[in-house]
Structure formats: structure tokens, C-alpha cells
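[1] Fold the following, please.
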Amino acid sequence: MDTGLLLWRVTLQWQKKITAALKPLGLTHVQFALMSELERVRSEDGQVNQKQLARRARTDEMMTGQVLRVLETRGLVIRWRAESNRQSILVRLTDLGHERLTTATPVVKAVDDTFFGAAEPDLRDLFTLLGESETA
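    Here you go, the predicted structure:
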């Protein structure tokens, strides 16, 4: 079987499990990914705008804006126009968003540990290669 096709199938199976695990928390996988990236920015004591968030999370800019709009209506993120550049929309987690992410993170980690656990030694090499390809 083609390696790319195999990787695609594994990714789809993994995403299906993540989606099912996050559903009771009212989050999608993309919402969780964007919220996780916002938390990383916060822990670095920085700010990020929507465009930068999309770049950091490797998501489509337009889709990122749509997802953030949903998260904002649910009180999980707050967005505002930057003073220095009115076209730039800054975004951060609210306290409620931080709480929801804190609840969701161990759920996602448990799925990851179960799904990838048996292949752990072999996956380290693959993850190293994938990480290197992102910076190339």
C-alpha cells in the first residue's frame, strides 16, 4: 500500500476517535487545536492575531476566522481590533475557554496514548521526520 495513503487512513481513524472524545465537551477537533495554540501563545506571554494563529496552527485563514467566530459566540475566545492596525484582529482564550481547554487536554492525550501507544518507539522516528519536513 502507498505510504501516503496509509498515513491518510491512520489520520482519519485518529481524527474520528478525537472527534468522538471531544463531542461531550462541545468541541470539534479544529476548535481544540486552535484553542491549544492560543494557550501556547498565552504561556509565551504574547498576543496573536487571527492570521498569525492560522499560520501557527497550520490552518486555513478563512476557516480559522469562522471557527473563532463560533468560539466567540460560545464565550470561549474574545476577539478585538488591534489599536496599531485596525485590520488586525487579536484573539485570546477567555477564562471559560481556558477551563474548557484544561478539561479537554487530558481527554485528547488519553486518545493519543491509546491510539499511538503500541507504536510509540517507531512513531518517534516518524514524528521527527514529519517535524523536519515542516521546517524545510
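[2] contacts and neighbour counts: CA atoms only from here.
    Fine.
[3] The nearest residue to residue 87 once chain neighbours are set aside and residue 127, how far apart?
    Leaving aside its chain neighbours, residue 87 sits nearest to residue 81 (6.8 Å; criterion: CA to CA, 6 or more residues apart in numbering). Distance, residue 81 to residue 127, using CA to CA, to the nearest Å: 37 Å.
[4] next one: residue 98
    Computed as CA to CA, the residue 98 to residue 127 distance reads 27 Å.
[5] here's the other one to compare against:
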Amino acid sequence: MSERKGPEGATPGFLVWRLSTKWRVAVDRAVAPLGLTHAQYSLVASLYGMQRGGERPSQRRLADHTGLEPLYVSKLARALESAGLIERTRDPRDPRAVQLALTERGQDVTQRAVKVVQGLLEQLLEPLGGLKSPRTRALTGELALLLDVPLDLTDERTQE
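    The predicted model follows:
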């Protein structure tokens, strides 16, 4: 196993961007035969997990969970509904909210997609010792920490 350091002088931001781009492209290619894009996969996989936990989330709740913009989740949900993978219904407690659920076909496609993406994740994490290795757990903790940092997009340093 080689100790690759990445491009000379690369910043953490550049490496995060490159890794996220690499991951998005790999997932896009892997789930395309199932009729999904990476963004659609993120939505149905999250919905699948939430449903397994007994939740029937609103589009807003799913947007918060995935980190996607609510308007984009709405667009993705409409496309997935047209493809017969999810159903969108009005929340009886809040007529403004739309609840989402996977259809039977959607559950089947999602389960297959999760297996494919899980295989990709194993490949990606193999240099760290695999999905359950201490290095992967440490990386996961560090990434979660960074995701929790609020960013002030109005910071005067960005205005110069």
C-alpha cells in the first residue's frame, strides 16, 4: 500500500472537492443502469433508511437530511414519482407539506442500488483498511465534525 499524498501543495478544500467529484461520478456511473443519478440515489437511499426506521418524511425533512436544497428535492421527487419509484402525498396534518414514500418498485431498485454503492464504498475505503477499520471510523468522525461547522457566507473575508 503506497502513501500517496495527492497533488503537490493541494489544500484540504481542493482534496475534498476532488474526492467528492470522484465519488459523484463513480456513483452516477454505477447507478445509471438502474435508471438513477447520484442525486436521485441519495434521495431514495435516504428515504429507504428513513422508512425502515418507521418514518414517512416530508420533502422538507428529506432535504434537511440529505443537505440538498428543498426546491431540488421537490424536482427530484417529481422525476422519481414519474418513474414509479416514489409516491408523493399531502400530509394530513399539514396540507402544505408533501410526504414521500418508496413504491414497491422503488424499494427494489433502491435495495439493488445500495448494494452497488456499498461495493464502491468498500473499494474507496480499502486503502484505509475497509469500511469497519479504525482509520475509516476516525475519518468518518472527522468528516462529521467538519459537516457540523456552520459557515458564514457573509464573512467579510469573502467580500474582498
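[6] Any chance you could compute the TM-score here?
    Comparison of the two superposed chains (TM-score structural alignment, normalised by the length of structure 1) gives a TM-score of 0.93, and 136 aligned residues with a CA RMSD of 1.4 Å.
[7] which stretches of structure 1 form helices?
    3-22, 29-43, 50-57, 61-73, 95-116, 120-135 (DSSP state H).
[8] how about the fifth one, aligned to which bit of structure 2?
    Spelled out, it's helix 95-116 of structure 1. Residues 104-125 of structure 2 are matched to helix 95-116 of structure 1 when aligned by TM-score structural alignment.
[9] Give the equivalent position in structure 1 for residue 71 of structure 2.
    Under TM-score structural alignment, residue 71 of structure 2 pairs with residue 62 in structure 1.
[10] okay, how far is it across stretch 23-41 of structure 2, tip to tip?
    13 Å.
[11] what residue is smack in the middle of structure 1?
    With distances taken as CA atoms, centre = their mean, the residue of structure 1 nearest its centroid is residue 33 (1.1 Å).
[12] pretty sure that residue contacts residue 57?
    Yes: with contacts counted by CA atoms under 8 Å, residue 33 of structure 1 reaches residue 57, the gap being 7.1 Å.
[13] Residue 89 of structure 1: how many residues sit nearby?
    Other residues near residue 89 of structure 1 number 18, with proximity taken as other CA atoms under 10 Å.
[14] before we move on, back to that, more neighbours: which of residue 98 and residue 127 of structure 1?
    Just comparing residue 98 of structure 1 and residue 127: by other CA under 10 Å the higher neighbour count belongs to residue 98, 18 against 11.
[15] what's the spacing between the more buried one and residue 14 of structure 1?
    24 Å.
[16] try residue 22 of structure 1
    Going from residue 22 of structure 1 to residue 14 of structure 1 by CA to CA gives 12 Å.
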